[in-house]
Each structure stands twice: as C-alpha cells, then as structure tokens.
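Engineer: using only what follows, build the 3D model:
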Amino acid sequence: MEKKVCELFAGVGGFRLGLERSSPDWNTVWFSQWEPNKSKQWAHQCYVSHWGDINEYTGIDISLVPKESIPNHNLLVGGFPCQDYSVARPLPGSNGLEGKKGVLWWQIRDVLIEKKSPFVLLENVDRLLKSPASQRGRDFGVMLACLADLGYSVEWRVINAAEYGAGQRRRRIFIFAYQNNTNYAKRIMDEPINLITSSGFFATTFPVESNLDMNTVALDYGNLPELSATFSFNFDSAGYMRDGVVYTSRVTPVYEEPMPLRNLLERDVADKYYLRDRLDKWTYLKGPKKLKRTSKDGYEYVFSEGGIAFPDPIDLPARTMLTSESSVNRSTHVICDPQTKELRLITPIEAERIQGFEDNWTNTGMPEKFRYFTMGNALVVPMVTRMGRTLKQIFDNE
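Structural biologist: Take a look at the predicted model:
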C-alpha cells in the first residue's frame, strides 16, 4: 500500500516530521492548519516554510473545505482539540446526525465518510477518556460509535512520553483506527487482552507489562443521539474496539530511561530570559497561596493552591509544556541555568527540543510568544517516529 498521508490540524508539522524521520517513504499529499481567532496564521506559515503549500484550502477553517477536494490518501493523522462531542440532534428527514457546531471531531468524521481512509492515527489530551465530567466517557464513546458505524476497529493508548525515553512528562491519548477489510484487521484477530498487551499496534510500539484486569462494554444504541444522551463508561488507559464491543484495561509501561531536561539546555543564553529583577513575582506565583475570593452570587470563600517545584529540576524530564509557556504563569518552566547558576526561563529552542523538533524549527518569522504557543500545542515528535516504524511494517503487508 502506498504511504500517502493527510494531516489535519497540522500545527507546525509534528506528525509529518515524525513520520518522515521514520521512513522517507511517507508522502504527505495534503494538510490543513487554521488557528481560529488569529489574524496571522503563524503555524500554517511555519509548515509551508518547511514543505511548501499544496492547494488553496490548506490554510482555512476545515469546516469550509470541500471534503471531495482532499486528495486520496491511506493514512489520516491529526492532533485535534478536546471539545464537547455531544450530538446536538438528528438531521431532519434523514438517518444522519449533526454534531455540535464547531466541534472538530465531526470534521474528521466527514473526511472519513468522503475519503474512506484505510488507516487513521489521532492524538488528543488524555482527559478525552473521562469527559465530560457530568457523563464520564460519553465523548470517547461517541467517537468509537462513529468509527464502528464507518467500518473501523480501534486501538488506543494513553502514553506518557517520558516513560518511553523522551524529555517531557506529557500524557496524551493516541487513537489508531483501521478499516475492517484491511489485511491488518484480518491478521490481528487476537484475544483482546493479547492485542492490548502484546500483539496490537501500541503494545508492539510501546511495550507494556502483562495485565489481565479488563473491562468490557457493548456500544448498544439505536442511534448516535441516543448514545450521546445515555452512554457512560470508565475507559482505562488502553483498549480495543471491534464491531461495537469495547475492551479496556489499565496497563503498566515497560519503562525506558527518560531524557533529563539538563541534556536539552542551551549554553550562553541571552540576558532577557533571566528572572533577576522579576524574581519576587515568580516566587509568589510558584509558591503556596490562600486567597479570599467572592463568587458571582456574593459568597466568600478561600481559594488555596500548593506550591510547585521552583526552580524545575533539570535532572528530570520537563513538565508538560502548555501554550502559555511564554507568559508569566505558574505553569511556565523556570530553571537554574547550570552555566550561570541563575534562574531563567527556557528559550524557544529549548522548547523545540523538549518536543523533539529541530533547533529553530519555528524561527520562521513568527513572534517569539507564538513560538512557545506552537510548541505548547505540538506533540512529542519521537513518539510519532516510533509509531511510523510500526505503521511502515503494517503498510508493507497491505
């Protein structure tokens, strides 16, 4: 099977870069990147600066893209936001449905309906498995039901990149779906627990300890709006779904030594990154607090939060990097520079290294704060490279 890729919600190209590092055979035939409410599309510009553009639709809202204009491909990839996936209502006069406006899962579904992509690899925050808080597991259940209706089987895993050798403690769910008529689907008809712990896509790529504690649920429903209204389930960190039956288990990674933050730091860093006269403010932000606040209805309460490590230990992998990394924020990394012994922020290049990008990957004309923003939105590239190697073997057998 040809290794033709379509990359949705592409950001600055983490999926593409990771796949191309795994093999030069991967060929991205189309991508889409559009950041809502931004006057400048810096991530799209960065992507194009590395690979060039493809057609006029790559830099606009995906909901405006005619799905038939997307080139044929065999692997659909994308890291999409965690949103409210609830089904609003059935479409009048049809058996179809309409998703809540603006929710990007429905755009992925529309692409799959139109293009019938044989393989799909998606990334999201791990809270997707538990959302929404009022109906745990509903959103992921809706996604699985959509994929089952379209003839896909699904494997998923929550992966902490640091547990597989990366330099960042970043937990994300990866979802691998494949059409039931592929050679892979026919070949992988193993016992669900074996598929989750030894023979499946994620178990092969990211080994885990054996675990026999498994839960199961059937996605029995009349239609998706009904499922959306009633379904709730406790999905674990790994799982498999085929023909609407879900098997899920909590797994323990076969631990690999992570990359310490120390190994990713630059030398001779510019003065502007040092805290110096801002030290008091940062000490307050990082420290414990008890603050009196008043709710909207006039109720007074005490907001409290514990302190966090200050500075961040550089002999451990970095914490999860957020899009707010450029701001004065308690989640922003502060380190003691091993060269100067002074406290400072991480640099844009260090942010790129934490995510596994090449130095100055985002140095394509965007303001510095957006370099941090795009890295906070990115995925850990070496994790994709590992998956790319497994995918190549799968595609070579199709």
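Engineer: drop to CA atoms for contacts and neighbour counts, all remaining ones
Structural biologist: Noted.
Engineer: where along the stretch 151-300 of the chain do the strands fall?
Structural biologist: Assigned by DSSP state E, counting those that start in this stretch, the stretch 151-300 of the chain shows strands spanning 152-160, 171-179, 214-218, 238-242, 245-249, 289-294, 300-305.
Engineer: any idea of the angle the third one forms with strand 238-242?
Structural biologist: Spelled out, that is strand 214-218. Relative orientation of strand 214-218 versus strand 238-242 (axes from the mean of the first three to the mean of the last three C-alpha atoms, to 10 degrees): 30 degrees.
Engineer: what is the burial count for the closest residue to Ala238 other than its chain neighbours?
Structural biologist: Once flanking residues are discounted, Ala238 sits nearest to Arg157: 4.4 Å by C-alpha to C-alpha, 6 or more residues apart in numbering. By the criterion of other C-alpha atoms under 10 Å, Arg157 has 27 neighbours.
Engineer: still on that earlier bit, okay, the strands of the stretch 151-300 of the chain in JSON lines with distance to Val12 next?
Structural biologist: Shown next, in JSON lines, are the strands of the stretch 151-300 of the chain (distance: least, C-alpha to C-alpha, whole Å):
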{"stretch": "strand 152-160", "distance to Val12": "21"}
{"stretch": "strand 171-179", "distance to Val12": "18"}
{"stretch": "strand 214-218", "distance to Val12": "37"}
{"stretch": "strand 238-242", "distance to Val12": "28"}
{"stretch": "strand 245-249", "distance to Val12": "32"}
{"stretch": "strand 289-294", "distance to Val12": "37"}
{"stretch": "strand 300-305", "distance to Val12": "34"}
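Engineer: and of the ones you listed, who's closest to Asn27?
Structural biologist: Of all the strands of the stretch 151-300 of the chain, strand 171-179 sits nearest to Asn27, with 18.8 Å by C-alpha to C-alpha.
Engineer: what does that closest one rub up against?
Structural biologist: 117-126, 128, 147, 151-161, 184-185, 201, 320 (C-alpha atoms under 8 Å, 6 or more residues apart in numbering).
Engineer: quick one, helices of the stretch 151-300 of the chain?
Structural biologist: Using DSSP state H, counting those that start in this stretch, the helices of the stretch 151-300 of the chain run over 183-187, 192-194, 201-205, 224-230, 279-286.
Engineer: mind putting those in a markdown table, distance to Asn211 and mean neighbour count included?
Structural biologist: Below are those laid out as a markdown table (distance: least, C-alpha to C-alpha, whole Å; neighbours: other C-alpha atoms under 10 Å):
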| stretch | distance to Asn211 | mean neighbour count |
| --- | --- | --- |
| helix 183-187 | 22 | 14 |
| helix 192-194 | 8 | 19 |
| helix 201-205 | 12 | 21 |
| helix 224-230 | 29 | 18 |
| helix 279-286 | 38 | 14 |
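Engineer: one more to put side by side:
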Amino acid sequence: MDNKEIRVIELFAGVGGFRIGLEGYNGKSASSNFNKKMSSNYNVIWSNQFEPLTPNNQYASIVYEAKFGKEGHSNQDIEKVIETNFDSIPNHDLLVGGFPCQDYSVATTLKNSKGLIGKKGVLWWSIYSIIKKKEKDKPKFLFLENVDRLLVSPSLQRGRDFAVILSCLYEQGYAVEWRIINAADYSMPQRRKRIYIIAYHQSSSIYKKIISCTPKDWILNKGVLGKAFPVLKNELDSNRGCISNDPKIVSDEFNKGKKVSPFFNSGLFLNGEFTTFKTKPEIRPLYPLKKILQNINDVSYDFYISPELKLKKELEKKQIDSETIYIKNELDMWKYLKGKKKEERINKINGFKYKYAEGSMTFPDDLDKPSRTIITGEGGKSPSRFKHVIQQESVYRRLTPIELERLNMFPDNHTKFEGITDSKRAFFMGNALVVGVIEKIGLELFKQINNG
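Structural biologist: Modelled structure (predicted):
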C-alpha cells in the first residue's frame, strides 16, 4: 500500500467531517482556511449516513450528497446494509467514523453461531461486524472519534465500555492507541475535547513498529497521535492492565465494583495489555473566537438579541438569592439564564418544591478566547443557557451557521442547501468534529504508513 491510494470508508458520516479532514476540500486544507493546496492519497470510496430518529428526514445525508455526490454513498440503516447487502461495502484500507457514546454491554445471541451482539451501542457493533465479516481482507487501520466520557462509562462499571471496544479489536487482530485531544490546545478555534482512537491490524507495517518499541516511547514520541499533537515529556501518572479477547467476559467482569476508570487520557493496547498515561499537551497559541466572526454588516437581524423586544408572556418575576429581578425583554431573559441562581422551584407534575442552584456563565462569550463547545441545540431564537451569545460592536447576537462551521473548521456554507434551516445547520455542527484535528492525524498516519 506504500505510496498508493488509501481506500477509505466513512461510517456515520454526518456532513463529511472525516472526509474533508482526510481528502481536503476542493484540493485545499482546513488548517489553511482552505487557501492552500493539500496533497492527499486518501480516497473515500464508500460512505454511509442514516439518522434512525428521523427516518423520513435524512438532512445530513442530503447535504453529504450535495457536496460529494451520490456515487458510493449509502443512506440506508448500516445494520440493514450489513445484514442484507454486505457485498456493497467495498474492501478498504482505512475505516473511519465518529460513533455515538452509548451502552456497549454485551449479550450472547440465541444461536451461538452468531457470536456476540450489543444490547445497545448498535453503531459500535456495526463497525465490529464489518471488520469481522471482512475475514480475508480486513482494513489495516481504523480511525475513530467519540466523546471523552467513553473512557469512564458506565457509572457502575467505570471503563467497561472502552474495554469492550478494545477487547473486540484485540479479538480481530488489532493494536490500539488513543488520546483525548482538546482542539483549542493546538491553535484551533473551539474548545472541543474528544477521544481519538487508531487501530492497527497485525498485518500492517505500523503494527510491526509498535511491537519494536516501549508503550511509553510510542505514546510520547513515535506514535501517530503523539507526533500529530505533541505532549510534554515530563514524569507522568501511569497505569497498566490486561483485557481479555472475549468481549462477553469483559462486559461482565471488567473493573466491576470500581468507582474509578483505569484508563487515562493517552494509551496503547497491544496483545491484551494496556499502558495508559496522563499526558499534558504542548499548548500552542490560542485561536480567539473573534477571528472567525463575520462582519456585522453581513449578519441578518434574525440573529440579533433585542433589548427592546418584549417577551410574549407577561412580565416575569424571579427570586434569586433573596433578590427580586424582573425580566422585561429578550436580553434580560438571556442574562437570567446565563446568570448565577439559587432559587426555589416547583415540579409541575407533583407540585414538589425544591432548591435549585447553578453558577454563572460568561455573558457575553469572551471573544479573546477559543469558543466553548458547540452543542446540537445551538440553533433557534429562543433564549438558552448554553447557546453562544457575543457582543459585536454594540450588538448582542447569536452565532450564524457560517461561524459555527468555522468553529469546526468546515468550509463556509458547507451545510447550506435548499430546505435546510439555520437550526438544522447548527445541529449538524453540534454533532460534527473539528476537521483540523482529523487533518493533522491523517497526515501523520499517512506519513507512517509510507515510512514503514
């Protein structure tokens, strides 16, 4: 595979973040704001995007096809593809995907010949099914993304979910490295912390490099993640442990009764043993929120928060820390939701009274720091504690779809398409990943593949 095209399939593709990070967009790189050329040997030959919660409204898939074309793209439930049309999934070198964090517990099927299934966490089991059924031509590499709590879930058996994933990959002949990366630590515009997982099949040249060095040396110096996103080389807290290649045993027994996960933010898993470290990033200059903002003259009034706009319901009165405040308009409501609270509330169902307290959030958002994490509920006009609000010149306003795209390092208007609302575009970005992280990891992975 050296110096040849790397065939990629992209699962749970959303609006194509992995694809843009690996291939570039129109031949240009996200890290240059799509101004500089990017030479890439990655080629996404097949993709799948299906939203099971809205089976009749496949908006993300519509955007994906609009940007990348329909050829090689599937908008069918991936489980159905695997069960009824598996041959449509081409052989590939690299499988990528950002799969949701769910429950990865394991149950045996009624017929032993079918092996293991997940009780929940269906999308992980789709990945597992693909690599297992590609018996004679498994992908040499997997590149996955998830929320960082994967390392500590579930609450009653800390670390079990991640251990099940490692066990499945071990069973199928892979070594695995992982790292939690906050994009803002490396000069990217959003404080978005995610776990990135790379698996190397035992038939790959990189696997052979891993077994020739110590886990610490791989994690800190020689590994794909350590080279793409350098960490400090000082003394580190570490931990070691073993994981069976039987996912059912791991699901039932791993870390049972323990309140702390054995996994730290960086690690390597090889031949049933994991080594994990608490690494700290080599912080790069921060990328402030103000650098991604559109000119105020280009922003629709729909995004303005008006101190003159009266609330539709009657004047609201709130008792906070013995102080009575009056919410007269839209801006007051935003300030109230973002502010510190200690108040009595009443459960609308049973009338039970309880004390409610929460701390204050920065209002408006600090333009001189990287953005807070985008959430799926970022869109829409209704006031919210968690949506971004900025003050630009004398105007308080929400972020626009273009600005949300820029925070994830997508091209401007990537999600703009007829029939796709601004709220839906914001939802896409709340679900998306930071493309610049994928690009840097992809470039280093390609380099190591070709230096094997």
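Engineer: just to revisit the earlier point, of all the strands of the stretch 151-300 of the first structure, which lies closest to Val48 of the first structure?
Structural biologist: Val48 of the first structure sits nearest to strand 171-179 of all the strands of the stretch 151-300 of the first structure, at 25.4 Å, using C-alpha to C-alpha.
Engineer: can you spell out the matching residue range in the second structure for that closest one?
Structural biologist: Using TM-score structural alignment, the residues of the second structure aligned to strand 171-179 of the first structure are 193-201.
Engineer: please apply the same query to stretch 259-266 of the first structure.
Structural biologist: Per TM-score structural alignment, the counterpart of stretch 259-266 of the first structure in the second structure is residues 287-294.
Engineer: gap between the two ends of the matching stretch?
Structural biologist: 16 Å (C-alpha to C-alpha, to the nearest Å).
Engineer: contacting residues around that stretch?
Structural biologist: Residues contacting stretch 287-294 of the second structure (C-alpha under 8 Å, 6+ apart): 184, 187-190, 366-371, 403, 406-407.
Engineer: ok now that stretch, how far from the chain's centre?
Structural biologist: 21 Å (C-alpha atoms, centre = their mean, to the nearest Å).
Engineer: tell me the SS of the residue mapped onto Phe446 of the second structure from the first structure?
Structural biologist: Under the alignment (TM-score structural alignment), Phe446 of the second structure maps onto Lys392 of the first structure. Secondary structure state of Lys392 of the first structure, per DSSP: H, G, I helix; E, B strand; the rest coil, is helix.
Engineer: trace Glu114 of the first structure over to the second structure, please.
Structural biologist: The alignment partner of Glu114 of the first structure in the second structure, by TM-score structural alignment, is Lys133.
Engineer: swap in Pro311 of the first structure?
Structural biologist: So, by TM-score structural alignment, Pro311 of the first structure is matched to Pro364.
Engineer: quick check: nearest residue in space to that match, chain neighbours excluded?
Structural biologist: Nearest one to Pro364 of the second structure, counting by C-alpha to C-alpha, 6+ apart, is Ile390 at 5.0 Å.
Engineer: give me the neighbour count for the aligned residue in the first structure for the one you found.
Structural biologist: Here Ile390 of the second structure is matched to Ile335 in the first structure, going by TM-score structural alignment. Residues lying near Ile335 of the first structure (other C-alpha under 10 Å) number 23.
Engineer: if I look at Ile335 of the first structure, how far off is Tyr184 of the first structure?
Structural biologist: Noted for Ile335 of the first structure: a distance of 46 Å to Tyr184 of the first structure, by C-alpha to C-alpha.
Engineer: repeat for Val208 of the first structure
Structural biologist: In terms of C-alpha to C-alpha, Val208 of the first structure sits 21 Å off from Tyr184 of the first structure.
Engineer: buried set for stretch 304-318 of the first structure?
Structural biologist: Neighbour-count burial for stretch 304-318 of the first structure, counted by 16 or more other C-alpha atoms under 10 Å, picks out 310-314, 316-318.
Engineer: and these, which two are the farthest apart?
Structural biologist: Spanning the widest gap among these are Phe310 and Pro317, at 14.6 Å by C-alpha to C-alpha.
Engineer: what's the local residue count around Ser94 of the first structure?
Structural biologist: Neighbour tally, Ser94 of the first structure, other C-alpha under 10 Å: 7.
Engineer: that one in helix, strand or coil?
Structural biologist: Following three-state DSSP, the label given to Ser94 of the first structure is coil.
Engineer: show me what contacts the residue nearest to Pro364 of the second structure?
Structural biologist: Ile390 of the second structure makes contact with 363-367, 396-399 under the criterion C-alpha under 8 Å, 6+ apart.
Engineer: go again with 7 Å.
Structural biologist: By C-alpha atoms under 7 Å, 6 or more residues apart in numbering, the contact list for Ile390 of the second structure reads 364-365, 396-398.
Engineer: wait, is Met383 of the first structure part of a strand?
Structural biologist: No: secondary structure assignment (three-state DSSP) places Met383 of the first structure in helix, not in a strand.
Engineer: next, count neighbours for Lys440 of the second structure.
Structural biologist: Residues within reach of Lys440 of the second structure, counting by other C-alpha under 10 Å, total 19.
Engineer: and the closest residue to it other than its chain neighbours, how close does it get to Ser423 of the second structure?
Structural biologist: With sequence-adjacent residues excluded and distances taken as C-alpha to C-alpha, 6+ apart, Lys440 of the second structure is closest to Ala228, at 5.7 Å. Distance of Ala228 of the second structure to Ser423 of the second structure, computed by C-alpha to C-alpha: 34 Å.
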